[in-house]
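need a structure here:
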Amino acid sequence: LIREGYSVLSADHGKAALEQVRSGSPDLMLLDVGLPDMDGFQVCAELRGFSTIPVIMVTARGEDVDKILGLETGADDYIVKPFNPKEVVARVKALLRRSEVTGGAGLGTTLSYHQVEIDLLRRRVTVNGDTVDLTPREYDLITFLLSRKEEILTRDEILREVWGSEHLDARSVDVHIRYIREKLSKNGAASYIQTVWGKGYRFALD
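Got it, this is the predicted structure:
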């Protein structure tokens, strides 16, 4: 990452990593699951209490249950050891690209549907004017769904457009959808993301 021109901070313990995020405001975190004081899942869960920076979980555990746990605690992506360093760089670049403040080509500056509005310049989602606190991946996902509102989108389509790959576990989509619904439900808008059984999801209101 340093050779690619990134400034890198490092921490050997979970608590130190959390403190660096609080004091240094990094753009992204590469988080190892195997830390000595608290595991990466605990770090990610605590991090999500005060920060929405993108998180890539790095783990030697290749079991699906561990991958899903990482996503459920708030990670945006995961990489299983051993890995190709070029893959890490590519995923870092992809996540940072998606979390940049941009207007969204061809979409104007806002997307809206009934109570829900997305400010594409500020990357902010509101329901009835109240801000919904989303992670970068959750923001990208709801933006994609709303940009194609009332269309049925398969999990493969969502993985390709939001994650940049069709070759990830489709349950990654399900986990992120569940978290978005939980956050929208606080503002009475959970029903906007509908499950179309056997096909995928759509952003619509019956």
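
alpha carbons only for contacts and neighbour counts from here, please
OK.

just so I have it, where are all the strands in this protein?
29-32, 55-59, 77-80, 110-113, 116-119, 124-127, 130-132, 153-154, 193-196, 200-203 (DSSP state E).

Turn the ones you listed into TSV, columns for mean neighbour count and distance to D39.
Formatted as TSV, these follow (neighbours: other Cα atoms under 10 Å; distance: least, Cα to Cα, whole Å):
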stretch	mean neighbour count	distance to D39
strand 29-32	20	8
strand 55-59	23	11
strand 77-80	20	15
strand 110-113	16	38
strand 116-119	20	34
strand 124-127	19	30
strand 130-132	15	28
strand 153-154	18	33
strand 193-196	17	32
strand 200-203	20	33
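
Name the nearest residue to the residue nearest to the spatial centre of the chain, sequence neighbours excluded.
For the chain, the residue nearest the mean C-alpha position is R137 (2.2 Å; Cα atoms, centre = their mean). In space, and not counting its chain neighbours, R137 is closest to D76: 5.6 Å by Cα to Cα, 6 or more residues apart in numbering.

Following up with a second sequence; could you model it the same way so I can compare the two?
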Amino acid sequence: MVRHLSQDGYAVSIALSSQEALSAAADSPPDLVILHLGLPDLDAVGVVQQLREQGDVPLIMVSPTSQERDRIFWLNVGADDVLPPPFSPVELAARVRSVLRRTKAPAASHSEDRDSGGAVSVDVSDHTAHVLGRGVTLTALEARLLQFFVRHPDEALTRQRLLEEVWGFTFGDTTTVTVHVRRIREKIEPDPATPCFIKTVWGVGYLYDPAGGGGRSPLHLRKG
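Sure, this is the predicted structure:
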């Protein structure tokens, strides 16, 4: 894995313990972290939580299992993506390129960073949103996902399309989309159990309703 990434031109640093990883990230903030969950004596939960406290560095977890519940757990802890076995170095490199392309994109103007739709506004430059006048703090990925919803109001969006448009992945498990949507709902919805802004469209995916419940029925909308 390290050899393949190095051959692709990336400068790769290796840490074999929790403390070593956190110290290295604090001394020289990386552009991206790949955390292998199969390493011995690695407090992965603590590493993820402290990395999130230090900043918003993109984080890809390499899992030793393919269990969906494990992927959901690590996404909930704070990972941007979880790569289960079996996977090839080519797939990992493709995901790394996609994440870095997204996070290293040229800065947009402030007006392009900010979007508003109904009661929800989002600013991807500072990872915040305002919902009915209430301020909400988001991760960088949550902000981009919410921005995509706000830019496509009243449109039924498939999980696969969201994975491609927001994450930049043309393949992979859409579980990460489901978990990130749930995270956003917990932050912006008055009642996350019965969402009024980001609604589930059964058999399709999700729909952003700028009216917060007063918009058109998803049954009459085009599929994205």
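
if we can go back for a sec, mind listing what the residue nearest to the centre of the first structure touches?
Residues near R137 of the first structure by Cα atoms under 8 Å, 6 or more residues apart in numbering: P54, D76, V162, H176.

Which of those sits closest to R61 of the first structure?
D76 (16.6 Å; Cα to Cα).

Report how many residues lie close to the closest one.
22 (other Cα atoms under 10 Å).

before we move on, back to that, map the residue nearest to R137 of the first structure onto the second structure.
Aligned counterpart of D76 of the first structure in the second structure: D80 (TM-score structural alignment).

which ones are touching that match?
P58, L59, I60, M61, L141, T176.

so what's the first one closest to, chain neighbours aside?
The shortest distance from P58 of the second structure to any residue that is not its chain neighbour, by Cα to Cα, 6+ apart, is 5.0 Å, and that residue is L32.

these two touch, right, that neighbour and G55?
No. Counting by Cα atoms under 8 Å, L32 of the second structure sits too far from G55 to count as a contact (11.3 Å).

between these two, who's got more neighbours?
Set L32 of the second structure next to G55 and count neighbours by other Cα under 10 Å: L32 wins out with 17 against 12.

who touches the more buried one in this structure?
Here L32 of the second structure is in contact with V57, P58, L59, I60, V96, L100 (Cα under 8 Å, 6+ apart).

on that earlier part again, now the strands of the first structure in CSV, with distance to T102 of the first structure?
Below are those laid out as CSV (distance: least, Cα to Cα, whole Å):
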stretch, distance to T102 of the first structure
strand 29-32, 21
strand 55-59, 20
strand 77-80, 21
strand 110-113, 11
strand 116-119, 10
strand 124-127, 11
strand 130-132, 18
strand 153-154, 24
strand 193-196, 24
strand 200-203, 22
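
returning to what we had before: what do we get in the second structure for the residue nearest to the centre of the first structure?
By TM-score structural alignment, R137 of the first structure lines up with L141.

And E151 of the first structure, by the same measure?
Per TM-score structural alignment, E151 of the first structure is aligned with E155.

got the residue ranges for the helices in the second structure?
2-7, 18-27, 44-54, 68-77, 89-103, 110-113, 140-151, 159-162, 175-188 (DSSP state H).

Let me know which of those is tucked in deepest.
Each of the helices of the second structure was scored by mean neighbour count; the highest is helix 140-151, a mean of 21, by mean count of other Cα atoms under 10 Å.

Could you check the angle that one makes with helix 89-103?
70 degrees (axes from the mean of the first three to the mean of the last three Cα atoms, to 10 degrees).

and helix 140-151 of the second structure, how far out from the chain's middle?
9 Å (Cα atoms, centre = their mean, to the nearest Å).

same check, this time on stretch 121-136 of the second structure
17 Å.

And the contacts of that stretch?
110, 113-116, 119-120, 137-140, 142-144, 146-147, 150, 187-188.

do stretch 187-202 of the second structure as well
Contacts of stretch 187-202 of the second structure (Cα under 8 Å, 6+ apart): 131, 136, 149, 156, 181-182, 185-186, 206-213, 218.

Swap in 7 Å and give it another go.
Stretch 187-202 of the second structure is contacted from outside by 131, 136, 156, 185-186, 206-210, 212-213, 218, using Cα atoms under 7 Å, 6 or more residues apart in numbering.

among these, which two are most distant?
Among the contacts of stretch 187-202 of the second structure, V136 and P218 lie farthest apart (Cα to Cα), at 26.3 Å.

so what corresponds to V21 of the first structure in the second structure?
Correspondence of V21 of the first structure to the second structure, assessed by TM-score structural alignment: A25.

From P40 of the second structure, how far out is that match?
In this view, A25 of the second structure and P40 of the second structure are 19 Å apart by Cα to Cα, to the nearest Å.

How about D70 of the second structure?
17 Å.

centre of the chain versus stretch 58-68 of the first structure, how much separation?
Averaging C-alpha positions (Cα atoms, centre = their mean) puts stretch 58-68 of the first structure 17 Å from its chain's average.
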